[in-house]
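Undergrad: Fold the following, please.
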Amino acid sequence: MNDLYAQVKAELELTRTELEEGLNRTSYYDREKLNQVDHHIQAELQDVKRTLLKMDLGLYGVCEETGERIPTELLKVVPTVRTLREAEAMTQFPYLVEQPLYC
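TA: Model prediction:
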C-alpha cells in the first residue's frame, strides 16, 4: 500500500497544481462561457484536496460511510473514491470509469 500511496499522492498533488493553474488561466477569459467548466474544475479540485487531506490524516482508502477499507484495485482506478458504495457502483458499471491511473 505504501508504493500505491506514494504514487497516488504524487499524482494528486500534480493534479491539484494543474487544476489550480487551469482556474487561474480561465479567469482571463469570458467568465460566462466558462462558468460550467470552472464548476467542474472546482469540484474535481475539491475531490483532490479532500483526498490529500485524508492521506495526511491517515484516512486514505477508508470508506466515509462504514469505516471499512476500500479495495486497493479500486483506489488504483479512482484514487478519489470516497465510499464502498461508490466503489461498488464502479465495479458494476466499469465502462463509466476511465482507464487505471496506476499499474
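Undergrad: okay, CA-based contacts and neighbour counts for the rest of this
TA: Will do.
Undergrad: And the contacts of stretch 21-30?
TA: 34, 38, 41-42 (CA atoms under 8 Å, 6 or more residues apart in numbering).
Undergrad: To compare with the earlier structure, here is another sequence to fold:
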Amino acid sequence: MNALQEKLLLELRQTKFEIQQSLTNKHSNDWMTPLLEEELKDVELALQKLTDGTYGQCELSGELLPVDLMKMIPTIRSSKDTEDIISYFKKPILSSF
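TA: As a prediction, the model looks like this:
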C-alpha cells in the first residue's frame, strides 16, 4: 500500500466511524438516514477495495481513476462518476491554462 492509499485508508476509517456515530445517535428515521446509510456502504466498499488491492480502478473499465479525484472523493467508483461530477462545475476541471 502506498502513502496515498494509507492516508485515504485512515480518512475512510474515520468517515465510517463518524457516519456510524451519526446513525447511532439518530432518534428517528428522517430524510438524512438513507443518505448516511448509502454513504456508509460506499465507504465500506472503498475500504474493501483498499484491502483487496483494487482501489482506484474504474468498476466499469478497470482503468485507473484520476488521483486528484480520488483525493477529493475517496469513495469514487467509476469514470462515469467523474463525468457526473464534471457536469456540476461551471468551468471544466480538465481545462488547459
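Undergrad: hang on, the earlier thing: could you save the contacts of stretch 21-30 of structure 1 as TSV and add columns showing distance to Asn24 of structure 1 and secondary structure?
TA: As requested, the contacts of stretch 21-30 of structure 1 are arranged in TSV below (distance: CA to CA, whole Å; DSSP: H, G, I helix; E, B strand; the rest coil):
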residue	distance to Asn24 of structure 1	secondary structure
Leu34	12	helix
Asp38	10	helix
Ile41	11	helix
Gln42	11	helix
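Undergrad: Of the residues you listed, just the buried ones, PyMOL syntax please.
TA: Under the burial definition 16 or more other CA atoms under 10 Å, those of these that qualify are selected in PyMOL by:
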select buried, resi 38+41+42
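Undergrad: Check the secondary structure at the corresponding residue of structure 2 for Thr51 of structure 1 for me.
TA: Under the alignment (TM-score structural alignment), Thr51 of structure 1 pairs with Ala46 in structure 2. State at Ala46 of structure 2, reduced to three classes by DSSP: H, G, I helix; E, B strand; the rest coil: helix.
Undergrad: Structure 1: helices as residue ranges?
TA: Ranges of helices in structure 1, per DSSP state H, are 2-26, 31-57, 72-77, 84-92.
Undergrad: what's the mean deviation for the shortest one versus structure 2?
TA: On superposition with structure 2, the mean distance recorded for helix 72-77 of structure 1 (mean CA distance after the TM-score superposition for structure 1) is 0.8 Å.
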